[in-house]
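In: next come a sequence and a model predicted from it.
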Amino acid sequence: MSKLPRAPRAPGQLTDWQIAKRLLTDHMKGHFWRFVIAFACLFATAAASSAIPFVSQHILDGIFTDRRTDLLVPISLLVIAVFFVRGGATYGFTVVMNSIGRRIVGDLQMRMFRAKIWDDLASFHATASGHLVSQFTFNVQAVLGAVSTSAAAIGRDAMTLVGLVAAMFYQDWRLALIASVTFPLSVYPLIKVGRDLRKVTRKSQFGMGEMTSYLTQVFQGIRHVKAYNAEQRTITATEKIVWSVSRMMQRMTKIKSYNAPFMEVLSGVAIGAVIYYGGGQVIAGNRTTGSFFAFVLALMLTYDPLKRIVNTWGSIQQGITAAEGIFAMIDKRPGIVDRPGAAVIEKATGAIALEDVHFSYGPSIPALRGVSIEIPAGRTVALVGPSGAGKSTLLNLIPRFYDPTSGAVRVEGHDIRDVTQHSLREQIGLVSQETTLFDASVRDNIAYARPGASQEEIEAAARGAAAHDFIASLPQGYDTQIGEHGVRLSGGQRQRLSIARAMLKNAPILLLDEATSALDTESERLVQDALTRLMVGRTTLMIAHRLSTVRSADLIYVMDQGQITEIGSHAELLQRGGLYARLWLMQTAEDEPSEAEAPLPVAVAG
């Protein structure tokens, strides 16, 4: 891992103006009075800054040249007032604009989350979690910087610049024209920096996503890192990623810094020309020292906001690039959606059928080829076969995590594409090998299936899953926090909480995806007993690697290379001597006690 992958090109469908317009129209509504306050502060800041050269002229001409003592107090008070207004207005403007920016960021994050949470499962599998986190954190912060800091600063500096230029022309329009000759040249670095910065910003954002993904994998897999003494190797790999991102960030800093020397030269040329022309006027007696100093001071004050505008433009470009990716996520529409007028399944008995189903993850990755199976209501059907046969793919079609390429999946006789996803998934309980638990309490994790469930219902589900006793022994019982992914529990305990969740949902269809394959013998027996109770009265489709757990299934479908190759009961498939029999012989040869293992009983409906 010597370097980061090349960043994919941005969609390129939105121009800078379209992105800015969307930020303004979609996310700045409802902030009218905040903007009124911000622009009032902006105007006050510009007015106070523009007054500084006039105050300076009176100081030089009235106090230092004419030596008028009556001007000491009023001018001193005026100076205090000018800087008080300038400081207070700057503070107010910054606070209000930051408040607007924070609200816009919160709105963006929620719009992104809403769009993503409804997206297809395939989209999640195709995108590393680190890139999603990067969009929600780094990219959104870039937009915040562009809106609340950079754009606000540009607005303040632009208003100040206008006020100072007006003051210069008011004092001497000829000198002002001389000084303004260099202003148009300042546009060049804006164009140059904007073009270069957009390219490197996309790469840096992609790099941050790659680094976030890698670090997440390392921290989640720290047990294996240590088990294989891979600390130093991991440090070396991480170092390459970190320095690759660091080089991109340094490149970004260099691009943004192009402006500084260019603007300094422009400032020097303009001020030098004004001193040459205006200084000659002072020497000839055609201008007072105070008026000339006031003009030079106004010119110098003018170049400060101009330089800040040019320097800040880089942050604006970063924010626009970040917003481009954010809007691409918001605008993405899922491929699996409810059809207009989709039916609602109120309560299913659980009958499932797949009719000549084909499915492919891509043009060259066929997963299912003409699969047809039938699962009568209240019965148990098992899917077995070697790894990669397509078992999990088939199971994922039933809750409509994916749509088949061709063919139909039916529940209660309905093509599931003709019913709402919500009503379909309300009929399904899922228990998989990879339990998904959240860093919350035991109660919250069980109640995830039905948030409004009472404590009595939660405890009843836990008892049915043989989980109540170990939960009661935890430090805070059902209020115990179990950690990320349930790390404070054993594998069997995590699986029983997953079963308790499915019991609480009480759905008529149960999908079991190798629910006991990762457990030790004792935990497996506890979980099997819990699953037996869970299966009572439900239509069950189970995937099992260990064939001893499916011997009593009503029907066993054997899959190989995306096709159904055998159908029958355990005894019929052994007698047939095909793939199932070979798999059974291999397992019994590897594990002699397997014949003595208790098979998972099949619940009788009703």
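Out: Nice, thanks for sending it over.
In: going forward, measure contacts between C-alpha atoms and count neighbours the same way
Out: OK.
In: buried residues, stretch 345-353. List them.
Out: Ile345, Ala348, Thr349, Gly350, Ala351, Ile352, Ala353 (16 or more other CA atoms under 10 Å).
In: same thing with stretch 470-483?
Out: Ile471, Gly477, Tyr478, Thr480, Gln481, Ile482.
In: from those, which land in helices?
Out: Counted as lying in helices by DSSP state H, out of the buried residues of stretch 470-483, are Ile471.
In: save the buried residues of stretch 470-483 as a markdown table, and put in distance to Leu547 too.
Out: Below are the buried residues of stretch 470-483 laid out as a markdown table (distance: CA to CA, whole Å):
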| residue | distance to Leu547 |
| --- | --- |
| Ile471 | 31 |
| Gly477 | 36 |
| Tyr478 | 35 |
| Thr480 | 36 |
| Gln481 | 36 |
| Ile482 | 32 |
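In: use this one as the comparison:
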Amino acid sequence: MSLQGGFGGWGAMRSFTRDRSATRQHLAPGTTKRIVSFARPYTSFVVTLTALLAVDAALGATTPLLFREIINHGVLGRDAVRVVTLALVVGGIAVVTAGLGLVERYCGSRIGEGLIFDMRSQVFAHLQRMPLAFFTRTQTGALVSRLNNDVLGAQQAFTSTLSNVVSNLLTAVFTLAAMVVLSWRITLVALVMLPLFLLPARWVGRRLQAITRESYDLNAQMNAMLTERLGVSGALLVKLFGRHEREDQAFQGRAARVRDIGVTQAMYSRVFFLLLVASLSVALVYGWGGLQAVAGTLSVGSLVALTAYLTRLYGPLTALSNVHVDVMTALVSFERVFEVLDLEPLVREHPDARDLPDDAPASVEFDRVTFSYPRAEEVSLASLETVAVLDQTTPAQVLHEVSARAEAGRLVALVGPSGAGKTTMTNLVTRMYDVTGGAIRIGGIDVRDLSLTSLRDAIGVVTQDPHMFHDTIRANLRYARPDATDEEIVQALRAAQIWSLVERLGDGLDTVVGERGYRLSGGEKQRLAIARLLLKAPRVVILDEATAHLDSESEVAVQKALATALRGRTSLVIAHRLSTVRDADLIVVLDGGRVAETGAHEELLARAGLYAELYRTQFRPQQEAEGSPADSRRGPGS
């Protein structure tokens, strides 16, 4: 039974457009603690960065005081030496500050890039352990977005956000202290105008948090569409149906939403308020301070220093007023990444799992196996599906008390109508899914008690449409056995009846097969998959419609290759073409998820049951087609 067929029992599709994470206004409990655990390996860099920011802020607060001295005692005192000396000091501070900036950038990048590496590695490793059902439901583009955009957003929490908070806090403290020393009255007046900016800034900050979440979701949807349409299969489908104009419009629609949310983010920027209030404050200080300077109660140098400090004060203070919102916005990405990491794999390896013994017979036994496909919430996240999810109804049972046995070294064929449960049975053997009831045993050991590596090392699978990576023939074959030599690869290709073709290619084993092997024909790709299987040398072989869509010439070549691949191995073969399983040691006929009958080819024909009916249905058109030419050659009255 195909995976798609198995989903049919879940119920009708319903539209789903709201991301659960987008509706939450607060981070999940424990998020902060988990973030700290990610940053722990970089503690030394965080401490160093904080110290450097403190020195940088102190030096920045010193510069206006030097300006004050230059004006008061250098320019007004007509002391050229002092002017030159203090100017050189200001220049030296600028050089030191630039050097500190480089070291700060280095520490920040070590923290940020290290976090990106750690998080991407953890997410990718976690995704590799997810069951097949997870990947049949989620959008590839949404997953890629979590690994790219969201991880980069999480990095900002420890680079931009952390450095900005520390830098702004220290700058504000040093600046206020210096301003109070120069003139506490003018400082107090300057601060009176701060609420004119802080109140709208806080409201804007809360809106930015919600907009950021929406922006991530819209970018993920656009990435998902790009991934699907720019792949070979998607591009072929678009061209075959002539839908490029419709696709252009659909992509423009999604890209426009991303554009609009970007414009909205820009319009909610606090720069307008900052410039307005800061300008008014500078005007106030110059007006009142200028009057005091004229009256002789405030030096000109102090007035210049105060206005210089004022421009350094409003930015940090307003940023700190929304520090909570800024941090929460930056940490949205962390929550989205943790959402994926917290989704437990449905198929897990037992803590005491053991390897399949080398001397264990490679028999495969189905013992009263029942199975229902998992519910949506068990295997996926609504935020990774975007377009639609299935109703949360109880899934229909796909297999019902299925019992069958493939003896070691024997070939067992699984046949039956579409949707009978054939592919589902083979997916259970490899633990793409786990049985709902009963057990599957290899060599007498329940597959759930075996380590996943040992189990999958023992099984080789050739599917109807085998996947090839966009890489060379050599690399695709070595995926089965990384230590395989070129000589062993050539032997496998010979046994798979395809070496003569590879040998004629200009680049030989270094020929790139293209995405999903699209540069190869169906028969060539199947034979390469068989060569990959031969390199792996598994004890159990599963063939899922391996020759279903091949032309006669390719089928003959593939059948020869399969004869070599199956020799001496326990084999489970799914076939709709019953002519390919006549010589099977045992044929298991499935119907509606149940075993309808079992036996050898001639025995099943003699029973005149479902197998005989399927056989007659397949071969009657062929016999009629073969008889038609003979009938047409008969003359009148013959």
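Out: Arrived safely. None of these values were measured; they are calculated from a predicted model.
In: relative to Gly92 of the first structure, which of the buried residues of stretch 470-483 of the first structure is nearest.
Out: When these are compared for distance to Gly92 of the first structure (CA to CA), Gln481 comes out closest, at 43.0 Å.
In: now which residue in the second structure aligns to the closest one?
Out: Aligned counterpart of Gln481 of the first structure in the second structure: Val512 (TM-score structural alignment).
In: quick one: Leu298 of the second structure and Gln292 touch, right?
Out: Yes. Between Leu298 of the second structure and Gln292 there is a contact under CA atoms under 8 Å: 5.3 Å.
In: before we move on, the earlier item: and the match of Gln481 of the first structure, how far from Leu284 of the second structure?
Out: 71 Å (CA to CA, to the nearest Å).
In: what does Ala284 of the first structure correspond to in the second structure?
Out: Checking TM-score structural alignment: Ala284 of the first structure goes with Ala295.
In: count the neighbours of that match for me.
Out: For Ala295 of the second structure, the neighbour count with other CA atoms under 10 Å is 10.
In: ok, it - contacts?
Out: Counting by CA atoms under 8 Å, 6 or more residues apart in numbering, Ala295 of the second structure touches no other residue.
In: the one 5 residues further on too?
Out: Contacts were defined as CA under 8 Å, 6+ apart; by that measure Val300 of the second structure touches Arg68, Ile71, Asn72, Ala293.
In: do the same with Tyr268 of the second structure
Out: Val204, Arg207, Leu208.
In: and it, how far from Asp326 of the second structure?
Out: 13 Å.
In: got it, and Ala439 of the second structure?
Out: Taking CA to CA, one finds Ala439 of the second structure at 53 Å from Asp326 of the second structure.
In: now swap in Ala61 of the second structure and tell me
Out: Ala61 of the second structure sits 25 Å away from Asp326 of the second structure, going by CA to CA.
In: secondary structure element for the residue nearest in space to the middle of the second structure?
Out: The residue lying closest to the centre of the second structure (CA atoms, centre = their mean) is Leu143, at 2.8 Å. Using DSSP states H and E, Leu143 of the second structure sits in helix 140-145.
In: superposed on the first structure, what's the mean shift for that helix?
Out: Overlaying the first structure shows helix 140-145 of the second structure at a mean distance of 0.9 Å from the equivalent residues (mean CA distance after the TM-score superposition for the first structure).
In: and the next element down the chain from that helix?
Out: For helix 140-145 of the second structure, the succeeding helix or strand toward the C-terminus, using DSSP H and E, is helix 151-156.
In: tell me how far the aligned partner of the residue nearest to the centre of the second structure in the first structure lies from Gln141 of the first structure.
Out: When the first structure is aligned by TM-score structural alignment, Leu143 of the second structure is paired with Leu132. Distance, Leu132 of the first structure to Gln141 of the first structure, using CA to CA: 14 Å.
In: re earlier: using JSON lines, lay out the contacts of Tyr268 of the second structure together with secondary structure, distance to Ala596 of the second structure and neighbour count.
Out: As requested, the contacts of Tyr268 of the second structure are exported to JSON lines (DSSP: H, G, I helix; E, B strand; the rest coil; distance: CA to CA, whole Å; neighbours: other CA atoms under 10 Å):
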{"residue": "Val204", "secondary structure": "helix", "distance to Ala596 of the second structure": "67", "neighbour count": "18"}
{"residue": "Arg207", "secondary structure": "helix", "distance to Ala596 of the second structure": "62", "neighbour count": "15"}
{"residue": "Leu208", "secondary structure": "helix", "distance to Ala596 of the second structure": "62", "neighbour count": "20"}
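In: now distance to Leu390 of the second structure too, for those residues, in a markdown table please.
Out: Listed next are these as a markdown table, based on distance: CA to CA, whole Å:
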| residue | distance to Leu390 of the second structure |
| --- | --- |
| Val204 | 37 |
| Arg207 | 32 |
| Leu208 | 32 |
